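Trainee: sequence? don't have it. structure:
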């Protein structure tokens, strides 16, 4: 498990705390960046203790840290994704590209189930699903992990940007109705930052 990439993801979330909070302030609770960066700080602190852990143990540990330190919907959704991902990797000492495909799919299913949501509802899924589909296609056609993540990053960015024109049907943003249109979703943005960081770090 690349703990250096995990560390970089944490740093990016912390760096973007104010930006994510501002995005969420416009159409949400205004706490996405604050909450998520708090979780990222806790994970970053614990990374030295994760040396030697199996991949599923790392994801489980991150899930527990988010669960206990991140408030709001984002903590529960990201923690659920990580727990589902950990379950998919149980028993694996080495993570192959096809394992990443299966793990990512299970993470998305976890978010859909926990958030009672799907693509097209102005959420993180609008970033994650197109990115996953692009990634899966690249891996199945024989591309390596780095190339597949680079293609996924482009789809993730397009997915994130597509939330700007969507009407929110989940969370606090639903109260705004038509006024939620014209703003990019904070969860879609944090998901994009994670995918972008992984793509750049491989």
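Mentor: Happy to help now that I have it. What you see is a predicted model, and the numbers here were worked out from it, not measured in a lab. Numbering: from 1, shown residues only.

Trainee: alpha carbons only for contacts and neighbour counts from here, please
Mentor: Fine.

Trainee: the residue sitting furthest away from the middle of the chain - nearest residue in space that isn't next to it in sequence?
Mentor: What lies farthest from the middle of the chain is residue 178; by C-alpha atoms, centre = their mean that is 26.2 Å. Among residues not flanking residue 178 along the chain, residue 167 sits closest, at 6.3 Å (C-alpha to C-alpha, 6 or more residues apart in numbering).

Trainee: SS state for the one you found?
Mentor: Counting by DSSP: H, G, I helix; E, B strand; the rest coil, the backbone at residue 167 sits in coil.

Trainee: distance of it relative to residue 27?
Mentor: According to C-alpha to C-alpha, to the nearest Å, residue 167 stands 11 Å off from residue 27.

Trainee: mutual contacts of these two, please.
Mentor: Residues within reach of residue 167 and of residue 27 at once, by C-alpha atoms under 8 Å, 6 or more residues apart in numbering, are residue 180.

Trainee: so these two - more neighbours on which side?
Mentor: residue 27 (24 against 20; other C-alpha atoms under 10 Å).

Trainee: how about the helices in this protein?
Mentor: 3-15, 17-27, 32-46, 55-69, 72-89, 97-115, 125-140, 145-162, 186-201 (DSSP state H).

Trainee: the residue lying closest to residue 183 once chain neighbours are set aside: what's it in contact with?
Mentor: Of all residues not flanking residue 183 in the chain, residue 164 sits nearest, at 4.6 Å (C-alpha to C-alpha, 6+ apart). Listed by C-alpha under 8 Å, 6+ apart, the contact partners of residue 164 are 122, 181-185.

Trainee: comparison target below:
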């Protein structure tokens, strides 16, 4: 399987749509833990990305450039802590994709592992802190292991997304240790982390892109 630059651009279009559809849900989760604006923040970031997709990136064929511009655009649009996390992830991933107009299975796996490592390096959170990392760390570890084993990106990615989903759901049973929600202490129990949730939506959307491409 391979993804063209056009299909990669289309993936970001789909993320924009998914985040817009889930904006209210993400805000509802965040009202129980923080300012209640996570959905709005993510929407602002991705709508800004969407504008770039229709202008500067419209005919771009370098997947590395696409990833880098997406990251910087998101950062410039979003002032909250999530901006630098996603920006670092996409810019780290861009190095894997530099000058590539078609993405192989290996490129895809390496991109997402680099993306997650970038997020982790920037945010310094650990699994169990009730953050985006609770979704992304198990996702990346499963993706790396399963792809090395099978060389089947769709199968490996599907298992990885399931691992990410379990990680996301585990945040309901965690006490928040980082950020504004950490002030709540045990009152943060029982609520799924909004950042972990939006991260899950982003990787799940990529899985759906792979599924569509696999049957073409």
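Mentor: Great, that's in hand. Since the structure is predicted, the reported quantities are computational estimates derived from the model, not experimental observations.

Trainee: circling back to that earlier point, need the helices of the first structure in TSV with distance to residue 173 of the first structure, can you?
Mentor: Below are the helices of the first structure laid out as TSV (distance: least, C-alpha to C-alpha, whole Å):
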stretch	distance to residue 173 of the first structure
helix 3-15	22
helix 17-27	5
helix 32-46	13
helix 55-69	23
helix 72-89	13
helix 97-115	14
helix 125-140	15
helix 145-162	16
helix 186-201	11
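
Trainee: alignment lookup: residue 148 of the first structure to the second structure.
Mentor: Matched to the second structure by TM-score structural alignment, residue 148 of the first structure sits across from residue 156.

Trainee: and if you look at residue 187 of the first structure?
Mentor: Here residue 187 of the first structure is matched to residue 195 in the second structure, going by TM-score structural alignment.

Trainee: wait, its match touches residue 129, no?
Mentor: No: counting by C-alpha atoms under 8 Å, residue 195 of the second structure does not reach residue 129; the two are 11.7 Å apart.

Trainee: ok, those two, which is more surrounded?
Mentor: Between residue 195 of the second structure and residue 129, residue 195 has the larger neighbour count (other C-alpha under 10 Å), namely 23 against 17.

Trainee: contact partners for the closest residue to that one other than its chain neighbours?
Mentor: What sits nearest to residue 195 of the second structure in space, not counting adjacent residues and going by C-alpha to C-alpha, 6+ apart, is residue 132, at 4.9 Å. Contacts for residue 132 of the second structure (C-alpha under 8 Å, 6+ apart) come out as 168, 193, 195-197, 199.

Trainee: how much space between the residue farthest from the centre of the first structure and residue 149 of the first structure?
Mentor: In terms of C-alpha to C-alpha, residue 178 of the first structure sits 34 Å off from residue 149 of the first structure.

Trainee: show me what the residue farthest from the centre of the first structure lines up with in the second structure.
Mentor: The alignment partner of residue 178 of the first structure in the second structure, by TM-score structural alignment, is residue 186.

Trainee: how near is the aligned partner of residue 75 of the second structure in the first structure to residue 181 of the first structure?
Mentor: Residue correspondence to the first structure (TM-score structural alignment): residue 75 of the second structure is matched to residue 67. Taking C-alpha to C-alpha as the measure, residue 67 of the first structure falls 30 Å from residue 181 of the first structure.

Trainee: same thing with residue 104 of the first structure?
Mentor: Residue 104 of the first structure sits 28 Å away from residue 181 of the first structure, going by C-alpha to C-alpha.

Trainee: who's more crowded, those two?
Mentor: Ranked by neighbour count (other C-alpha under 10 Å), residue 104 of the first structure and residue 181 place residue 104 first, with 24 against 18.

Trainee: I'd guessed the more buried one sits against residue 85; true?
Mentor: Yes: the pair residue 104 of the first structure / residue 85 is scored as a contact, 6.8 Å apart, by C-alpha under 8 Å.

Trainee: quick one: contacts for residue 19 of the second structure?
Mentor: Neighbours of residue 19 of the second structure in contact, by C-alpha under 8 Å, 6+ apart: 39, 42-43, 46, 198, 201.
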